[in-house]
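*Asks:* sequence-free structure coming up:
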């Protein structure tokens, strides 16, 4: 499989190594200096670019009938537009806030816990996420996904950043040097606490998940997510 890397920063370089270890080749590397996107020798695109360039890069790949895997966060106000664009092009697109196989299992545990505890209002909920200092967006896309899944399975209405509110989920975002990603869900009451936590030890898991998703989507049409790739639910 010939891969276009839309974004060639730290994640792009790790994806390159993981992809080559799995027998694939990198046909195109796109960074801030790239002016022309040539997809002629490409089978699939993996986007880990910037929020300001993700939409343009994704649409360019779809214009050339190239399936796109996107892990860029911070651009999701345009997500519905990309979905519509993908369908109009009869293309293939998959977005995930986190490609780690462990995190996607963690998502499922989070949904189940939220539904179980929804009828017990004595528990106060907060989400804490910790990432490296180079991460541009806060809260993380993963934390937002966790919050949105809780909202769908509970009485919470929305999420807020660093502000306590009985109707909304408080997300605490921390930035510490060289932390790949930690996400903690806390339910606290006067008598006990329930906590679930996922800790990434490095970025290899994110890269591997993205490459696996690219392998999966290569011959498909439509809009997908990691639940489709992992056949969860």
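*Replies:* That came through, no problem. Worth saying up front: this structure is predicted, and the values here are computed from it rather than measured.
*Asks:* from here on, contacts and neighbour counts on C-alpha atoms
*Replies:* Noted.
*Asks:* in this structure, which spans are strands?
*Replies:* Secondary structure of the chain (DSSP state E): strands at 2-6, 25-30, 44-47, 68-70, 92-95, 124-131, 158-161, 168-175, 181-188, 193-200, 222-224.
*Asks:* ok, and which of these has the densest surroundings?
*Replies:* Each of the strands of the chain was scored by mean neighbour count; the highest is strand 68-70, a mean of 29, by mean count of other C-alpha atoms under 10 Å.
*Asks:* Show me what it is packed against.
*Replies:* Judged by 3 or more C-alpha pairs under 8 Å, 6 or more residues apart in numbering; DSSP states H and E, strand 68-70 is in contact with strand 44-47, helix 54-63, strand 92-95, helix 204-217.
*Asks:* Check it against this one:
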């Protein structure tokens, strides 16, 4: 499979290494918006760029008829615009706030736990996420996904980085050098605490998940998520 890398930073390089190890070819590397987007001989594009470039990158791939997956966060206020654009082009698009296979299992655990906690009184929830200092957005897209899952199943209305009201989930976003990504959800009561936590040890899990998603989405049409890739139907 021939893969275009839209964004050639640390994640792009990690994806390249995994893709080559899995016998794929890199057909295009885009480091900045001024590079030439030549999708000749490209089967799938993988976007791990920056928030200000993601939408343009995705649309260029769709214009070329190339399926595209994106792990860039910080641009989701335009998500529905991109979905509409993909459908209008009869294209193929997959977005994930986190491509790690372990994190996507963690999402399912978080959803189930929030459903259970919604049935009992006396607990409040808080979240913590830790990433490297070069991460541009806070909170992380993964943390937002976790918070939105909890909001969907409970009486919480929104998340906040500030001091929370009673109907808000506080996300403590920390930036520490060389931390690939840690996410923890904690429910506290006067009696006890319940926590679930995912700790990434390297970027390899994110890169592997992105390549697996690219392999899965090739030759498909439509809009997908990692739940489709992992065949999670619960």
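*Replies:* Received the coordinates, thanks. What you see is a predicted model; the values in this text were computed from it and never measured.
*Asks:* What does the TM-score come to for these two?
*Replies:* Once the chains are laid over each other, their TM-score by TM-score structural alignment, normalised by the length of structure 1 reads 0.98; 233 aligned residues with a C-alpha RMSD of 0.8 Å.
*Asks:* Dump the strands of structure 1 to JSON lines, plus distance to residue 146 of structure 1.
*Replies:* As requested, the strands of structure 1 are exported to JSON lines (distance: least, C-alpha to C-alpha, whole Å):
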{"stretch": "strand 2-6", "distance to residue 146 of structure 1": "26"}
{"stretch": "strand 25-30", "distance to residue 146 of structure 1": "30"}
{"stretch": "strand 44-47", "distance to residue 146 of structure 1": "22"}
{"stretch": "strand 68-70", "distance to residue 146 of structure 1": "18"}
{"stretch": "strand 92-95", "distance to residue 146 of structure 1": "15"}
{"stretch": "strand 124-131", "distance to residue 146 of structure 1": "8"}
{"stretch": "strand 158-161", "distance to residue 146 of structure 1": "10"}
{"stretch": "strand 168-175", "distance to residue 146 of structure 1": "10"}
{"stretch": "strand 181-188", "distance to residue 146 of structure 1": "9"}
{"stretch": "strand 193-200", "distance to residue 146 of structure 1": "12"}
{"stretch": "strand 222-224", "distance to residue 146 of structure 1": "18"}
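*Asks:* Out of those, which is closest to residue 17 of structure 1?
*Replies:* Comparing the strands of structure 1 against residue 17 of structure 1 with C-alpha to C-alpha, the closest turns out to be strand 25-30 (9.5 Å).
*Asks:* once the two are aligned, what's the mean deviation for the closest one against structure 2?
*Replies:* For strand 25-30 of structure 1, the mean deviation from structure 2 after alignment is 0.3 Å (mean C-alpha distance after the TM-score superposition for structure 1).
*Asks:* That strand corresponds to what range in structure 2?
*Replies:* Alignment of strand 25-30 of structure 1 against structure 2: residues 25-30, by TM-score structural alignment.
*Asks:* Tell me how many other residues surround the nearest residue to residue 65 of structure 1 once chain neighbours are set aside.
*Replies:* Leaving aside its sequence neighbours, residue 65 of structure 1 sits nearest to residue 91 (C-alpha to C-alpha, 6 or more residues apart in numbering; 6.0 Å). Neighbour count of residue 91 of structure 1, defined by other C-alpha atoms under 10 Å: 21.
*Asks:* tell me the most buried of the helices and strands packed on strand 68-70 of structure 1?
*Replies:* The most buried one of those (mean count of other C-alpha under 10 Å) is strand 44-47, showing a mean of 27.
*Asks:* by contact count, what packs against that strand?
*Replies:* Here strand 44-47 of structure 1 touches strand 2-6, helix 54-63, strand 68-70, helix 204-217, going by 3+ C-alpha pairs under 8 Å, 6+ apart.
*Asks:* Nearest approach to residue 148 of structure 1 belongs to which of these?
*Replies:* strand 68-70 (19.0 Å).
*Asks:* isn't residue 85 of structure 2 right up against residue 60?
*Replies:* No. Applying C-alpha atoms under 8 Å as the test, residue 85 of structure 2 and residue 60 come out as separate, 10.8 Å apart.
*Asks:* mind listing what residue 172 of structure 2 touches?
*Replies:* Residues in contact with residue 172 of structure 2, defined by C-alpha atoms under 8 Å, 6 or more residues apart in numbering, are 127, 128, 129, 139, 161.
*Asks:* so how far is residue 161 of structure 2 from it?
*Replies:* Distance, residue 172 of structure 2 to residue 161 of structure 2, by C-alpha to C-alpha, to the nearest Å: 6 Å.
*Asks:* Quick check: neighbours shared by these two?
*Replies:* residue 139.
*Asks:* mind checking how far the residue nearest the centre of structure 1 is from residue 8 of structure 1?
*Replies:* Nearest to the geometric centre of structure 1 sits residue 97, at 1.3 Å (C-alpha atoms, centre = their mean). As judged by C-alpha to C-alpha, residue 97 of structure 1 and residue 8 of structure 1 stand 18 Å apart.
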